[in-house]
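Q: only the shape, not the letters, is given here:
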């Protein structure tokens, strides 16, 4: 096999964030689980999450209120059965995290709950303003200590292994038996097989020039599932967070929703006045993200601004430092004291609301393949994700996928022999500049043409450029040995193509998809489902 050892486990999980590790810990009670991670084990979006996790825990709150808030934010595109399922399982997910040792903030003997945009109640449990890092740490600790969990970082996945008895380099649709993955250190490609595979690979945020997503959010799972034959849904629904720090040196530092939830005001720096009253006079700064992001975008364009201000300096300094210690410290290092000064902010891509289509058990169209978290379209988020429902989705669907695998375990066959990765017809590249150039180009035109406000003409231009770059990259992919950069570029282009195709298919404005050519919202909400 020339270093390409075939490695088999009971269950393979691709991704080491909240969804992947939640599933791993449930499965490990009876199965041997392998978790693959691109780069480091804590390099995904979970570790970056600031705000918290939404759950009905307050006496004055109800499941129905959380469901309604989620559906309103999602502009009616949500599937209600999914929303009910996630909301009703949220308190149990929080209890499991408490049992794992996540040190949630408490007040008077109870979990401290904060409020964020789109929520009608305080229902966000958090660990200061760095909830994701605390959750990641607890999950990784538990996974490392479990004898049935193997954690393997430094693996960039290339394509799913499909087929009944064997799999070649280019696979058609069929049962999934695992994945081909590049060992980033050695440069060799391994075949990892399993009875069941779970995608927990995160979103495709890095398809945009400005994004709060980590470097590895290149749509890998979505692109691999699509190439293997799975449907994807609502890829046009890319969420832009309203408040990313405007700083020419620090391009992806998020200012959490909770700053507005705790009293932060959006100010036009030229007029010195709040402006949300002109866009959403009832909810103001606590309107859903799509509304606030479009409002900021409109103010910037109308007044020729580089940014707007997010100001919480009217609150007591001890309050601000106590609620946002990490943000306060980060901004101080950049010369901004948020207790006395406003924060310059702009919208940036933040979350992929569409993805691989799954059911309530996390099952995809392909036998043997499950998915959970940001790489999926479960029906929870609809046309816009409600704040702090993202980590929640990871916990609920990571658990659901694992439990369905355990229930159906006797129906899963052992993986067959598969072909090792064939590198006999490729050579080392001497034109790495091609990858760098294409990477930069795609992110720039996606931001300009497929951003917060869209038109048919812009989408047409984007589609044309995607086709040109895809032809170039596919030729490059067929002749040179794979690298992480090449694999990611290939997946970025595939994700971009799915986003643009979905956007061109939706002839209305709804939630995160706003187009000047179809400003109306249709009476009936329909998913955009793409079939390979």
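A: That came through, no problem. Bear in mind the structure is a predicted one, so any value in this text is a computation, not a measurement.
Q: switch to C-alpha atoms for all contacts and neighbour counts from now on
A: Noted.
Q: elements contacting the lengthiest helix in the chain?
A: Ranked by residue count, the top helix of the chain under DSSP state H comes out as helix 456-479. Judged by 3 or more Cα pairs under 8 Å, 6 or more residues apart in numbering; DSSP states H and E, the packing partners of helix 456-479 are helix 432-449, helix 484-505.
Q: out of the ones you listed, the one nearest residue 8 is which?
A: helix 484-505 (22.7 Å; Cα to Cα).
Q: what's the angle from that closest one to helix 432-449?
A: Orientation of helix 484-505 against helix 432-449 (axes from the mean of the first three to the mean of the last three Cα atoms, to 10 degrees) gives an angle of 30 degrees.
Q: any idea how far helix 484-505 is from the chain center?
A: Distance of helix 484-505 from its chain centroid, counting by Cα atoms, centre = their mean, to the nearest Å, is 15 Å.
Q: who's in contact with it?
A: With Cα atoms under 8 Å, 6 or more residues apart in numbering as the contact definition, helix 484-505 has outside contacts at 156, 158, 182, 184, 204, 206-207, 218-220, 222-224, 234-237, 435, 438-439, 442, 446, 450, 456, 459, 462-463, 466, 469-470, 473-474, 477, 513, 528-530.
Q: buried ones only from those residues, please, as a ChimeraX command.
A: Here is the ChimeraX selection string for the buried members of these, based on 16 or more other Cα atoms under 10 Å:
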select :156,158,182,184,204,206,207,218,219,220,222,223,224,234,235,236,237,435,438,439,442,446,450,456,459,462,463,466,469,470,473,477,513,528,529,530
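Q: was I right to think residue 18 contacts residue 396?
A: No. Between residue 18 and residue 396 there is no contact, the gap being 9.9 Å when judged by Cα atoms under 8 Å.
Q: so between the two, which is more surrounded?
A: Comparing residue 18 with residue 396 by other Cα atoms under 10 Å, the one with more neighbours is residue 18, at 31 against 27.
Q: distance of the more buried one from residue 203?
A: Separation of residue 18 from residue 203 (Cα to Cα, to the nearest Å): 13 Å.
Q: swap in residue 310?
A: Distance, residue 310 to residue 203, using Cα to Cα: 27 Å.
Q: who's more crowded, the two?
A: residue 203 (30 against 26).
Q: name the helix or strand for that one, please.
A: With elements taken from DSSP states H and E, nothing contains residue 203; it lies in neither a helix nor a strand.
Q: want to compare, so here's the second one:
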């Protein structure tokens, strides 16, 4: 099936390049996936240039509290981890990719330790393990209690600096350079100074690796940092790559509720708190997850978020409560020091009172179509981490599989590029397509509308209204001066437009995607929605069968 659904920006009004440089590989992004890719490439003898629009280590990885999922416990095995991932993924996982991830996860954890990661250890000196939602065994490796992502980022950042890898900080990735036949030959970038784009130039390279993270900022409230604006997805789409499963946005069920109208990055209360025994309750103290799922408070995230959303619709309340008081103040403070401090800063005592929580946008299960080696549908373009859609996450990510996937994919991508890569970049073709960008003033309305109509639950009427609003947002013309805010707003508009179109097309409820007007999971929709962009900016969508289907029970 192929249909032209809607239209987005096909080309940006780029600043002229004032310089050129050559390297073997350009890596965009400095979260866990980008850092590991760069380190592994350098160890393989490749010249690497890393580009990040913020400072080194900025991104969602550093905020991750839970940890890394890996089979390390004596009562665990690979088949159980695979099964848990497939069940959480609700029928859209690629089983081959999942099995590869599970098989290589322990080695990724071991490599982190070799690089100096200070993981939390048990009495025998092995990585301490805990449990999170959807897992049938304790298999979450963590660090600093609830600072796992920060420790992973610190470790890999130190390894990158030790290898002398070139990093262009506060630098925007604007457009992927390609030859006339579509092969990648580099990236146009510009330095960001007070929001302006200055000193634009071209980095020539036969391989560009996108590790730019997700697009949580398409919503008004998210656990993601401010930079999670979907830049990589928009870059790849404009370069001819396919993207898929954009409607599958995971909402974390326990984000600290700090009042109506809260915007921007919100305080996440890790699923590991429930893994240690905390429970979700309503205003009367009644546990809301009992009877909702066999795993109760440790059900997969889509189930917990949907249950909370249904409770809030039925009661008219703004939030539920997470009760960890029975765990003891000493244990809570020691096991979750960061969360305890964040709650205290907001005026709540996690150890002595139930704290208010509600779902907020957290993780993009969809993204640029890629395999676990990072290959996309465009020669020379690779994607790893949250920006990629490998089939591992399916319709709903199993907790703590994300950093694990980023590290596994990064190592595999680097291994591939150490042996299979063109020796020179080639000559970029003249860029085509009518240039334009979204007016940055449209960003608040975009985020508010996406939150209202494409949140934990959606319906056709709201999604249709969202699509109409997005289509009417003001754009600048080809002669406008591009700045950093316009780049981000244009990327968010691209993401929101695809999200609305895909969610409207998928007339069922599956994983993260919940339709009030189509509550059942339908077998004919056990397919991926794949999008591509033509030169005029029209988005074309087709369905694609999931490559391998497992006999896992789908929890609707």
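A: Sure, I can see it. Keep in mind that what you see is a predicted model, and the values were worked out from it rather than measured.
Q: residue 540 of structure 2 belongs to a helix?
A: No. Using DSSP: H, G, I helix; E, B strand; the rest coil, the secondary structure at residue 540 of structure 2 is strand, not a helix.
Q: was I right about it contacting residue 237?
A: No. Using Cα under 8 Å, residue 540 of structure 2 makes no contact with residue 237, being 11.2 Å away.
Q: need the overlap of contacts for those two.
A: Taking Cα under 8 Å, 6+ apart as the contact criterion, the residues that touch both residue 540 of structure 2 and residue 237 are 532, 533.
Q: between those two, who's got more neighbours?
A: Counted by other Cα under 10 Å, residue 540 of structure 2 and residue 237 do not tie: residue 237 has more neighbours, with 23 against 19.
Q: which one in structure 1 is aligned with that one?
A: With TM-score structural alignment defining the correspondence, residue 237 of structure 2 maps onto residue 226 in structure 1.
Q: its match touches residue 220, doesn't it?
A: No. The criterion here is Cα under 8 Å, and residue 226 of structure 1 misses it with residue 220 at 10.0 Å.
Q: show me what residue 10 of structure 1 lines up with in structure 2.
A: Per TM-score structural alignment, residue 10 of structure 1 is aligned with residue 24.
Q: actually residue 376 of structure 1, sorry about that
A: By TM-score structural alignment, residue 376 of structure 1 lines up with residue 388.
Q: neighbours around residue 110 of structure 1, how many?
A: Residues contacting residue 110 of structure 1 under the criterion other Cα under 10 Å number 11.
Q: how much space separates the aligned partner of it in structure 2 from residue 73 of structure 2?
A: Following TM-score structural alignment, the counterpart assigned to residue 110 of structure 1 within structure 2 is residue 126. The gap separating residue 126 of structure 2 from residue 73 of structure 2 is 10 Å, by Cα to Cα.
Q: which SS state does the counterpart of residue 346 of structure 1 in structure 2 fall under?
A: If you follow residue 346 of structure 1 across to structure 2 using TM-score structural alignment, you land on residue 358. Three-state assignment for residue 358 of structure 2 (three-state DSSP): strand.
Q: any idea how far residue 358 of structure 2 lies from residue 318 of structure 2?
A: From residue 358 of structure 2 to residue 318 of structure 2 the distance is 8 Å (Cα to Cα).
Q: which one's more surrounded, these two?
A: Shown here are residue 358 of structure 2 and residue 318; by other Cα under 10 Å, residue 358 has more neighbours (22 against 15).
Q: and residue 273 of structure 1, how many neighbours does it have?
A: Other residues close to residue 273 of structure 1 by other Cα under 10 Å number 12.
Q: chain neighbours aside, what residue packs nearest to the residue mapped onto residue 283 of structure 1 from structure 2?
A: Aligned by TM-score structural alignment, residue 283 of structure 1 pairs with residue 295 of structure 2. Once flanking residues are discounted, residue 295 of structure 2 sits nearest to residue 134: 7.5 Å by Cα to Cα, 6 or more residues apart in numbering.
Q: OK, contacts around that neighbour?
A: So residue 134 of structure 2 contacts 84, 85, 88, 295, 298, 299, 300, 301, 398, 399 (Cα under 8 Å, 6+ apart).
Q: counting neighbours, which of the residues you listed comes out on top?
A: residue 88 (32 neighbours).
Q: need the counterpart of it in structure 1.
A: Pairing criterion TM-score structural alignment: the partner of residue 88 of structure 2 within structure 1 is identified as residue 73.
Q: OK, contacts around residue 84 of structure 2?
A: 134, 135, 136, 398 are the contacts of residue 84 of structure 2 under Cα under 8 Å, 6+ apart.
Q: so the second one makes contact with residue 81?
A: What that stands for is residue 135 of structure 2. Yes. When contacts are counted by Cα under 8 Å, residue 135 of structure 2 is listed as touching residue 81 (7.4 Å).
Q: all the helices of structure 2, residue numbers only.
A: With helices called from DSSP H, structure 2 shows them at 32-43, 78-88, 95-114, 148-162, 231-238, 271-275, 301-315, 329-335, 337-345, 401-417, 443-453, 460-472, 484-505.
Q: in CSV, list these along with distance to residue 517 of structure 2.
A: Formatted as CSV, these follow (distance: least, Cα to Cα, whole Å):
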stretch, distance to residue 517 of structure 2
helix 32-43, 38
helix 78-88, 22
helix 95-114, 30
helix 148-162, 38
helix 231-238, 29
helix 271-275, 29
helix 301-315, 14
helix 329-335, 41
helix 337-345, 36
helix 401-417, 30
helix 443-453, 13
helix 460-472, 7
helix 484-505, 11
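Q: with respect to residue 367 of structure 2, which of those helices lies nearest?
A: helix 231-238 (6.2 Å).
Q: what residues does the closest one touch?
A: So helix 231-238 of structure 2 is contacted by 10-11, 174-176, 210-213, 215, 242-243, 367-368, 387, 487-488, 491-492, 494-495, 532-533 (Cα under 8 Å, 6+ apart).
Q: now which residue in structure 2 aligns to residue 191 of structure 1?
A: Using TM-score structural alignment, the equivalent of residue 191 of structure 1 in structure 2 is residue 202.
Q: residue contacts, its match?
A: By Cα under 8 Å, 6+ apart, the residues touching residue 202 of structure 2 are 17, 19, 20, 21, 186, 187, 188, 189.
Q: what count of nearby residues applies to the first one?
A: If I follow you right, that is residue 17 of structure 2. The number of residues packed near residue 17 of structure 2 is 15, by other Cα under 10 Å.
Q: with the third one instead?
A: When counting by other Cα under 10 Å, one arrives at 12 neighbours for residue 20 of structure 2.
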